[in-house]
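Novice: predicted model follows, preceded by the sequence.
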Amino acid sequence: MAKTPESPQIPYEQARDELISVVQKLEVGGTSLDESLALWERGEVLAGICQQWLDGARSRLAAAADQLDASDET
């Protein structure tokens, strides 16, 4: 996906993989409260980045479907 001004700074796959790692660390436990809060906050940021990418993909699919529908009508 080409970056647009609204695109997140890191690719979807990188954000997803880091989010998985954050969740695993939180599930295992053994971190201090401060570390856990920092992980949680990073997870929230990463989840937002993933959501931005997914919303962008949905918009692109919807636009492509609209174009297909418009070409079918002619």
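Specialist: Thanks, I have it.
Novice: when you work out contacts or count neighbours from here on, use the C-alpha atoms and nothing else.
Specialist: Will do.
Novice: which helices and strands sit right next to the strand or helix carrying residue 61?
Specialist: For residue 61, the enclosing helix or strand under DSSP states H and E is helix 33-73. With contacts taken as 3 or more CA pairs under 8 Å, 6 or more residues apart in numbering; DSSP states H and E, helix 33-73 sits against helix 12-28.
Novice: in the helix it packs on, which residues are buried?
Specialist: In terms of neighbour count (16 or more other CA atoms under 10 Å), helix 12-28 has its buried residues at 12, 15-16, 18-19, 22, 26.
Novice: cool, and stretch 35-54?
Specialist: Within stretch 35-54, judged by 16+ other CA under 10 Å, the buried ones are 36, 39-40, 43, 46-47, 49-50, 52-53.
Novice: and the buried residues of helix 12-28, which is closest to residue 69?
Specialist: Of all the buried residues of helix 12-28, residue 69 sits closest to residue 12, with 28.6 Å by CA to CA.
Novice: adding another structure so you can compare the two:
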Amino acid sequence: MSDATGPQPSYEEAREELVEVVRTLEAGGTTLEESLELWERGEALAKVCQAWLDGARQRLDEAMGAED
């Protein structure tokens, strides 16, 4: 797991970790504190994934615009 000071994970890494966070939360058995930490990590990972998707969309839009 990358922390806030480390390099940003790839889209695939972030998505895979997010899936694991969701599985852990859905399985239950964690304390409230652990659940909150997992939720926060999941929110951060979702933002990373969205940033990658937004960047990909922008690059695609730019490439499509260059073809016109």
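Specialist: Okay, I see it. Bear in mind that the values here come from a model prediction, so they are computed numbers and not experimental data.
Novice: still on that earlier bit, the helix holding residue 61 of the first structure: how far from the chain's middle?
Specialist: 5 Å (CA atoms, centre = their mean, to the nearest Å).
Novice: likewise for stretch 14-34 of the first structure?
Specialist: On CA atoms, centre = their mean, the centre of stretch 14-34 of the first structure falls 16 Å from that of its chain.
Novice: which residues does that stretch contact?
Specialist: Residues from elsewhere that reach stretch 14-34 of the first structure, judged by CA atoms under 8 Å, 6 or more residues apart in numbering: 36, 39-40, 42-43, 46-47, 49-50.
Novice: including distance to residue 61 of the first structure, could these go into TSV?
Specialist: Below are the contacts of stretch 14-34 of the first structure laid out as TSV (distance: CA to CA, whole Å):
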residue	distance to residue 61 of the first structure
36	37
39	33
40	31
42	29
43	27
46	23
47	21
49	19
50	17
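Novice: what distance do you get for residue 68 of the second structure to residue 55 of the second structure?
Specialist: 20 Å (CA to CA, to the nearest Å).
Novice: more crowded one of the two?
Specialist: residue 55 (12 against 5; other CA atoms under 10 Å).
Novice: related to what we said a few turns ago, among the contacts of stretch 14-34 of the first structure, which pair sits farthest apart?
Specialist: Using CA to CA, the contacts of stretch 14-34 of the first structure reach their maximum pairwise distance at 36 and 50, which is 20.7 Å.
Novice: list the contacts for the residue nearest to the spatial centre of the second structure?
Specialist: For the second structure, the residue sitting closest to the mean C-alpha position, by CA atoms, centre = their mean, is residue 45 at 2.7 Å. When contacts are counted by CA under 8 Å, 6+ apart, residue 45 of the second structure touches 14-15, 17-18.
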